[in-house]
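Pasting the sequence and the predicted model now:
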Amino acid sequence: MSKILTERDTAPTFKKLYETEENRALIAVAFWGQGASEALGLNQGIKSKILCNLESGCTNPEEIRKLIQYGHTVRTNKILHSKIYITGESAIIGSSNASSNGLCLNKTESESWLETNILLEDEASVEHAKNRFIELWDNENTNTITMESLRESEEKWKLRRKNTPLPLNSEIPDLFEDFNQNEEIFSNVYISIYDTDISEEAKRYSKHLIKDIKTRTKEEPTESKKGSPFWTYQIENLKENELLIDINIKNGRRPKKANYLKVILSEQEIPKENQKISITMKIDYLQPIENGRCYKLTKEQSKELIEASKTIFYEEEKEKIPLREVILKMEKTR
């Protein structure tokens, strides 16, 4: 017997089979995202074999760490693109990765990929799927996951997020509207505003750090016509993974729009200098929650936010300002 499954059906169907049959699962699925292990029931204590593609930068290393902590044997294959879920005498094969888009996790249907998978329960088909899994598991490109490979994948994951496409739904959500409904979502978003350049020592040392980042990740983001995607800051108290709305007012500049950045290396001390720098990477939009909604400011929103940020900067000499503080300032001046 076979049955067609959608992106919404796949995880619940597998989880029910996995928990009912209490058999070790065999899973060869390339890309994994946050929450997939729980959605598939892999946190239930039944030890399984799982094959992923960690090297690509499309798999969240934290999810792989969780799978290992749950007691599963996890390997990686750098050219894996399969989507095979096997448990007991059932197999699901199709297009769904174990990701929020592929399994429609915490999303509406319009925000996920439209997937098609097939549930197989006849003995011959399931046996073929198991044999295919064994071939992939024993493939020459399949390797054990080490602490070093997890660390390397962290950097690739961070860089890959820069090029993640905007949400699949046609409309970009309104940042200010969502802020008013739940401001906690934006607790890691700050305005970075400055009117002076970084020091020459900072410029020289940042080149060394950026070169090291590129070497470790073995993947360099595409450079735009405006130069490197990596930007250096001497603003105090920046933390890794914080999101920044950058406002440059050096030399009396009057920016019409803000840039979006993510802190990837924070407060690195320059040797023999009493200075620290942070490295950020330019991103296309703000995504405060991983796999959550993505935001871009409209021209009018940018203009209003820039003016409020400048007021706070000149009044309080703050270079790092929580988004909440700026929005409250905007509301007072309307």
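Here it is on my side, so go on. Residues are numbered from 1 along each chain as shown.

hey, let's count contacts and neighbours off CA atoms from now on
Fine.

any idea how far S149 is from the residue nearest to I247 when sequence neighbours are not counted?
Setting aside the residues directly before and after it, I247 is nearest to I193 in space (CA to CA, 6 or more residues apart in numbering), at 4.7 Å. Using CA to CA, to the nearest Å, one gets 36 Å for the distance from I193 to S149.

Between those two, which is the more surrounded one?
Legend: neighbour count by other CA atoms under 10 Å for I193 and S149, higher for I193 (25 against 15).

and the helix or strand harbouring the more buried one, what does it pack onto?
For I193, the element it lies in under DSSP states H and E is strand 189-194. When contacts are defined as 3 or more CA pairs under 8 Å, 6 or more residues apart in numbering; DSSP states H and E, strand 189-194 sits against strand 243-248, helix 299-316, strand 320-322, helix 323-333.

got the angle between it and helix 323-333?
Following axes from the mean of the first three to the mean of the last three CA atoms, to 10 degrees, one obtains 80 degrees for the angle between strand 189-194 and helix 323-333.

A further structure is provided below for comparison with the first:
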Amino acid sequence: MKFLHGLALTNEMKRLCAKAGKLDLAIAYWGSRALHLLKLDPERPDVRVICCLKGGKSAPEVIKLFGAKARQLDNLHAKVIWTEYGAIVGSANASSNGLPEEEDSSDGLLEAGVLVQDPAELKAIADWFQKLFEHESKKIEAFDLELAALARKPSNGGIPSLTEFIVALRGRVPPQVPIALAMYSDSGTKEQRRFIEQALEDTQQAKKIRAFLNISDKAFEKLDWYIDWPELPPDHFLIDCHIRNGRIRMGNFLHTFEKVRGWPGHFGNDAADYYFVSDRGSKGPHCRLTKTDAKLLEACSAELWKAAAKEGDNEGRVLSLSEAAPILYELATTARAK
């Protein structure tokens, strides 16, 4: 093993990337000059890349050039370059800050790494990369690249508003985006609300609820709830939309648990099932909620409510963002044109 830092690390990374043969790169963040810095040809057939695209952490115009040879992993933080001849495990991302091109460069971050050449260790790294690439990382869709480009715009601070998100995608939000509008007009009786509020404050009841959901004390503090709503989608971000007098009053992002189960409550001769969610504030998985978004949702309340309540009663309906986006897009773009 050989310790490297500064320009020596940069040069060794370039040397490995120039080698013929298989090249695997698990580097979390790729800057716009990554290919130049690494002297890397994205069209070579024997290269594979795993990166983090979430929140625009990697430049989509660079990652796009690798095609299907690149995959994404949201929680990747590693910086690893592997070849059959050697590998570098270090701290440097594929960016100008991570790879100084001159020995006396002071603008970049202080990076270091080790050169690995032991055959047993190289095999261990290769196996690790293979597992990530085949089983843990995800395919990169055109939608993912669009989102990354949107997040990298300086104007939105890394995460666009709901309106910006929908407009950037021209109203075509893919069904796999786990965001939905939780639209309801009935928030329960006073007795039902009082019961759950008291249960959350009662030490013994709170303990039972934490055990029921298998959550920590910290997560318990962020709990919110809906009454008798088993249709809530699991592991989804819900935009709370309470219909009052025909208008939406937008709340926060709420996140459902992986298993949607009702917690039974009994009070007097009445009973209700409570479906717990976690209050995530204004930030969702791909966008944030703003006052402008609230006005947009309120402005098209009637049409959204009609779309959500095609069948059955109108007490509560979940409308996926992919269904709602065309309506929101039309209204947002019309408003901008005026």
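Noted; the coordinates are in hand. Note that the structure is predicted; figures quoted are calculated from it, not measured.

Any idea what the TM-score is?
Taking TM-score structural alignment, normalised by the length of structure 1 as the basis, the two superposed chains have a TM-score of 0.47; 186 aligned residues with a CA RMSD of 3.7 Å.

Quick one: end-to-end length of stretch 183-203 of structure 2, please.
End to end - CA to CA - stretch 183-203 of structure 2 spans 32 Å.

Would you mind listing the buried residues in it?
By neighbour count with 16 or more other CA atoms under 10 Å, stretch 183-203 of structure 2 contains the buried residues 183-185, 192-193, 195-196, 199-200.

Might you specify the subset of the residues you listed located within helices?
192-193, 195-196, 199-200 (DSSP state H).

can I get these in TSV with distance to Y274 of structure 2?
Compiled in TSV, these are given as follows (distance: CA to CA, whole Å):
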residue	distance to Y274 of structure 2
Q192	9
R193	10
F195	10
I196	8
A199	11
L200	12
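
Can you show me the helices along structure 2?
Per DSSP H, structure 2 carries helices over the ranges 6-18, 34-38, 60-63, 119-131, 142-151, 162-168, 190-201, 203-213, 217-220, 291-299, 301-308, 321-337.

Remind me what the last one packs against, helices and strands.
Under the contact criterion of 3+ CA pairs under 8 Å, 6+ apart, helix 321-337 of structure 2 touches helix 162-168, strand 179-184, helix 291-299, helix 301-308.

Identify whichever of the ones you listed lies nearest to C241 of structure 2.
strand 179-184 (4.8 Å; CA to CA).

ok so, going back, between strand 243-248 and the strand holding I193 of structure 1, find me the angle.
If you take the same axes, to 10 degrees, strand 189-194 of structure 1 sits at 20 degrees to strand 243-248.

Name the residues of strand 189-194 of structure 1 that come out as buried.
Neighbour counts over strand 189-194 of structure 1 (16+ other CA under 10 Å) mark 189-194 as buried.

just checking, next helix/strand downstream of that strand?
helix 200-217.

Which residues belonging to that next one are considered buried?
So, applying 16+ other CA under 10 Å, buried residues of helix 200-217 of structure 1: 202, 205-206, 209-210, 213, 217.

I'd like to know which elements the strand of greatest length in structure 2 is packed against.
For structure 2, the longest strand by residue count, based on DSSP state E, is strand 270-281. Judged by 3+ CA pairs under 8 Å, 6+ apart, the packing partners of strand 270-281 of structure 2 are strand 223-227, strand 247-256, strand 263-267.

Using TSV, lay out those together with mean neighbour count and distance to A294 of structure 2.
Output for these, formatted as TSV (neighbours: other CA atoms under 10 Å; distance: least, CA to CA, whole Å):
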stretch	mean neighbour count	distance to A294 of structure 2
strand 223-227	18	20
strand 247-256	22	6
strand 263-267	13	31
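
Roughly how far does E155 of structure 1 sit from Y205 of structure 1?
Taken as CA to CA, the span from E155 of structure 1 to Y205 of structure 1 is 20 Å.

ditto for I191 of structure 1
In terms of CA to CA, I191 of structure 1 sits 24 Å off from Y205 of structure 1.

and E135 of structure 1, helix, strand or coil?
Three-state call for E135 of structure 1 (DSSP: H, G, I helix; E, B strand; the rest coil): helix.

ok, it - contacts?
By CA atoms under 8 Å, 6 or more residues apart in numbering, E135 of structure 1 lies in contact with nothing.

cool, L26 of structure 1 as well?
Taking CA under 8 Å, 6+ apart, one finds 48-50, 84-87, 130, 133 in contact with L26 of structure 1.

6 Å instead, please
49, 86 (CA atoms under 6 Å, 6 or more residues apart in numbering).

Which helix or strand contains it?
Counting by DSSP H and E, L26 of structure 1 is part of strand 25-29.

now do V126 of structure 1
Element membership of V126 of structure 1, judged by DSSP H and E, is helix 123-137.

In TSV: the buried residues of strand 189-194 of structure 1, plus distance to I312 of structure 1.
TSV is the format used below for the buried residues of strand 189-194 of structure 1 (distance: CA to CA, whole Å):
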residue	distance to I312 of structure 1
V189	16
Y190	13
I191	11
S192	11
I193	10
Y194	12
